[in-house]
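Visitor: Predicted model and sequence below, questions to follow.
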Amino acid sequence: GISPLSDCDYVEVLYWNNSGATWRRNKQWLNHTVGCCKWQGLRCNRDGRITAVELGREKGFTGVLPAAIARLSELEKLTLHRTSLSGTLPPELGAGGSLRNLRTLRVGRSKLSGTLPAGLFTIPELDELYLKRTRLSGTLPREIGGLSEMRELELDEARLSGTLPQQLANLLKLRKLGIKENRFRGYLPDNLHYFMEKCSITERKELHSPSPPPAPPYRPWSAPSPPAPSPPAVVPPYR
């Protein structure tokens, strides 16, 4: 019978689909004698399952991310930032429970475009999402509030728009939120100010403009004003 496809088969698609022959770091790739756990940029667990694909800063990496990457069920880290990655993120990312172990996704500083796949916001362990300096567009869905492990969410300098979902305030472990240089409008979610001292936030002026007035549960974000001095208990008579 036909042997089932392995992690090595799925990751090999990257080589053929994304110009692997031009990568600076392609040592041992396609050498099935040593096994794909020895291929440069990959890491595996004790069971021989791929847990990391680290090809960030690989100038020769071009083209669209293939859907086959979503079949790496033990993958914890995928870094393709500072490459010529283009096209859209495949809708298979996170769909149907795939990539349930993924913790880090770094695909910023690339030529990515299109909208964010809905499945991305259902990956329970995701704690770092780096989408900075891309051509990604569309809105942030309220499902982002389900990413309870999220610590770093970097969306700076993309083309995202709409209002920021109130559910962002559910990300209680968030320590870095980058949203500047997008097309967001409105106000930061009301509860964000409770942990802003622990969370570094980059923002745009539109998000804390004094007009129009915010409607509950939103409030404009601005630095806290010093308390007004209390009036004296007795007003002295004028002379």
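Guide: That came through, no problem. Residues are numbered from 1 along each chain as shown.

Visitor: make it CA atoms for all contacts and neighbour counts henceforth
Guide: Noted.

Visitor: Please identify the helix or strand for the spatially most central residue of the chain.
Guide: For the chain, the residue nearest the mean C-alpha position is residue 129 (2.2 Å; Cα atoms, centre = their mean). Using DSSP states H and E, residue 129 maps to strand 128-130.

Visitor: ditto for residue 8
Guide: helix 7-17.

Visitor: which residues touch residue 195?
Guide: With contact set as Cα atoms under 8 Å, 6 or more residues apart in numbering, residue 195 has these partners: residue 172.

Visitor: For the strand holding residue 129, name the packing helices and strands.
Guide: Here strand 128-130 touches strand 104-106, strand 152-154, going by 3 or more Cα pairs under 8 Å, 6 or more residues apart in numbering; DSSP states H and E.

Visitor: Next, count neighbours for the nearest residue to residue 160 once chain neighbours are set aside.
Guide: Distances taken as Cα to Cα, 6 or more residues apart in numbering place residue 137 nearest to residue 160, at 4.4 Å, with adjacent residues excluded. Residues contacting residue 137 under the criterion other Cα atoms under 10 Å number 18.

Visitor: Look up how far residue 48 lies from residue 227.
Guide: Distance of residue 227 to residue 48, computed by Cα to Cα, to the nearest Å: 60 Å.

Visitor: C-terminal to the helix holding residue 8, which secondary structure element comes first?
Guide: strand 42-44.

Visitor: thinking again about what came up before, contacts for the strand holding residue 129?
Guide: Strand 128-130 has contacts (Cα under 8 Å, 6+ apart) with 103-108, 150-155.

Visitor: Could you do stretch 104-113 as well?
Guide: Residues contacting stretch 104-113 (Cα under 8 Å, 6+ apart): 56, 76-89, 126-137.

Visitor: In strands, which of the residues you listed appear?
Guide: 77-79, 84-87, 128-130, 135-137 (DSSP state E).

Visitor: hang on, residue 135 packs against residue 158?
Guide: Yes: the pair residue 135 / residue 158 is scored as a contact, 5.4 Å apart, by Cα atoms under 8 Å.

Visitor: And these two? Which one has more around it.
Guide: Comparing residue 135 with residue 158 by neighbour count (other Cα under 10 Å), the higher total belongs to residue 158, at 24 against 21.

Visitor: before we go on, here's another structure to hold up against the first:
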Amino acid sequence: MKILGAGSLHLIYALLVLLHMQTSIGSNSTTTDDGVKCIKSERQALLTFKQGLVDEHGRLSSWSSEEEKKNCCEWEGVQCSNITGHITMLNLTMYPYNRGFILRESIGSLNKIHHLDLSSCNLSGSLPSQLANLTNLQYLDLSYNNFNSVKNLEWLSRLSLLQYLGLSEIDLSKVNNDWLQVIDKLPHLTNLSLYRCNLRDVIPQYFPIINTSSTSLVHLHLGSNNLTASTFQWLFNFSNSLVSLDLSSNQFRGPIPETFSCMTLLEELFFSNNQLERGIPKSFGNLCKLRYLYLYHNHLDGMLLELIGNLSGCLQLSLEIAFQSGFGTYLLG
């Protein structure tokens, strides 16, 4: 499925891609002149969803139950399948001024949805447990909203098809290490973004028993939390899959572990704004795919160019792009 609304994580946007296309429509629909049909139950779900929003600029005025506006396939930001009439996309990218909360009744009824992106929607309240009913979800992003502090993430384990999960800037300080247990139950997860979630130190005795099927993480964003070196033991379970790893602005101290050299697929490693010491392990010279290495604002010795120059192997060649882009030429320390 094509993922829409890509770009900076700080862009204000809201994107929903709704409801798996089914083979039959039934009588519960409204037919337009060109044959496109709007499913009544889906129209009602959108109207209920709208009730939870404060549309200050009237940008969703076409969303109405009035007779002349009943065809939800013609609503602003809505697209339907020309074959089945089911809603396939709801794009609120152009509506950054909306705010409100998630109505549990409307969200829980959209049980065919594959892609749900409500990031940066200025939503508040608690995360509805009804999200657990969306068992077909492959993409879920609730980042950058004003949700209450979360106490339980167990409901996420029911979304076993998830490939992307974004919970950035949601306070997870009260879930302790439960998030580790949840991640272990999402065998298809490739992208995990937990930026600035108040994650605390990962306690080794609470590590889940990693299943071989759950070591599929490719992109992992754990920046701006309170994690320490005990997190490394858990991270090394993904040595054979990680391509991008962001550990910036945490509480990492001491030398960079030699074990990172086992992450041979790494292309991006963000370690800036920590308290790392000494230098770059010589074994990093074998990270042939590493293109971006962010180490500024640490306590490493010497200049980055000098540190890289002391490494053997193929790393110097792969990092040329980073140098040319202006990265990695700052004094470390």
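Guide: Noted; the coordinates are in hand. All figures in this text were calculated on a predicted structure; none of them were measured in a lab.

Visitor: one step back: which among the contacts of strand 128-130 of structure 1 gets closest to residue 204 of structure 1?
Guide: residue 155 (12.1 Å; Cα to Cα).

Visitor: Aligned to residue 195 of structure 1, what sits in structure 2?
Guide: Using TM-score structural alignment to pair residues, one finds that residue 195 of structure 1 aligns to residue 241 in structure 2.

Visitor: Look up the closest residue to that match, ignoring the ones flanking it.
Guide: residue 218 is the one closest to residue 241 of structure 2 (Cα to Cα, 6+ apart), at 5.4 Å.

Visitor: Not including adjacent chain positions, what is the nearest residue to the counterpart of residue 118 of structure 1 in structure 2?
Guide: Correspondence of residue 118 of structure 1 to structure 2, assessed by TM-score structural alignment: residue 154. Sequence neighbours aside, residue 182 is the residue nearest to residue 154 of structure 2 in space, at 6.3 Å (criterion: Cα to Cα, 6+ apart).

Visitor: hang on, that neighbour packs against residue 153?
Guide: Yes: contact criterion Cα under 8 Å: residue 182 of structure 2 and residue 153 qualify, at 7.0 Å.

Visitor: what about residue 222 of structure 1, which SS state?
Guide: Classification of residue 222 of structure 1 using DSSP: H, G, I helix; E, B strand; the rest coil returns coil.

Visitor: I'd like to know how far it sits from residue 171 of structure 1.
Guide: Counting by Cα to Cα - residue 222 of structure 1 and residue 171 of structure 1 are separated by 20 Å.

Visitor: Wait, residue 93 of structure 2 touches residue 76, no?
Guide: No: using Cα under 8 Å, residue 93 of structure 2 is not in contact with residue 76; the gap is 11.2 Å.

Visitor: Format the contacts of strand 128-130 of structure 1 as JSON lines; extra columns: distance to residue 44 of structure 1 and neighbour count.
Guide: Compiled in JSON lines, those are given as follows (distance: Cα to Cα, whole Å; neighbours: other Cα atoms under 10 Å):
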{"residue": "103", "distance to residue 44 of structure 1": "15", "neighbour count": "19"}
{"residue": "104", "distance to residue 44 of structure 1": "15", "neighbour count": "20"}
{"residue": "105", "distance to residue 44 of structure 1": "17", "neighbour count": "20"}
{"residue": "106", "distance to residue 44 of structure 1": "19", "neighbour count": "21"}
{"residue": "107", "distance to residue 44 of structure 1": "21", "neighbour count": "25"}
{"residue": "108", "distance to residue 44 of structure 1": "24", "neighbour count": "27"}
{"residue": "150", "distance to residue 44 of structure 1": "23", "neighbour count": "25"}
{"residue": "151", "distance to residue 44 of structure 1": "24", "neighbour count": "19"}
{"residue": "152", "distance to residue 44 of structure 1": "24", "neighbour count": "20"}
{"residue": "153", "distance to residue 44 of structure 1": "26", "neighbour count": "19"}
{"residue": "154", "distance to residue 44 of structure 1": "27", "neighbour count": "22"}
{"residue": "155", "distance to residue 44 of structure 1": "29", "neighbour count": "23"}
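
Visitor: Of the helices and strands packed on strand 128-130 of structure 1, give the one that comes closest to residue 69 of structure 1.
Guide: Proximity to residue 69 of structure 1 (Cα to Cα) singles out strand 104-106 among those, at 12.1 Å.

Visitor: Could you verify my assumption that residue 133 of structure 2 touches residue 111?
Guide: Yes: between residue 133 of structure 2 and residue 111 there is a contact under Cα under 8 Å: 6.2 Å.

Visitor: And for residue 106 of structure 2, nearest residue in space, chain neighbours not counted?
Guide: Using Cα to Cα, 6+ apart and skipping residues adjacent in sequence, the residue nearest residue 106 of structure 2 is residue 45, 5.0 Å away.

Visitor: residues in contact with the equivalent of that neighbour over in structure 1?
Guide: In structure 1, the residue matched to residue 45 of structure 2 (TM-score structural alignment) is residue 10. By Cα under 8 Å, 6+ apart, residue 10 of structure 1 lies in contact with 68-69, 71-72.

Visitor: just checking, residue 103 of structure 1 touches residue 127?
Guide: Yes: assessed by Cα under 8 Å, residue 103 of structure 1 is found in contact with residue 127 at 5.2 Å.

Visitor: picking that back up, which residue in structure 1 aligns with the residue nearest to residue 241 of structure 2?
Guide: With TM-score structural alignment as the criterion, residue 218 of structure 2 pairs with residue 175.

Visitor: Counting neighbours, what do you get for that match?
Guide: By other Cα under 10 Å, neighbour count at residue 175 of structure 1 equals 17.

Visitor: Residue 224 of structure 1 now?
Guide: 7.
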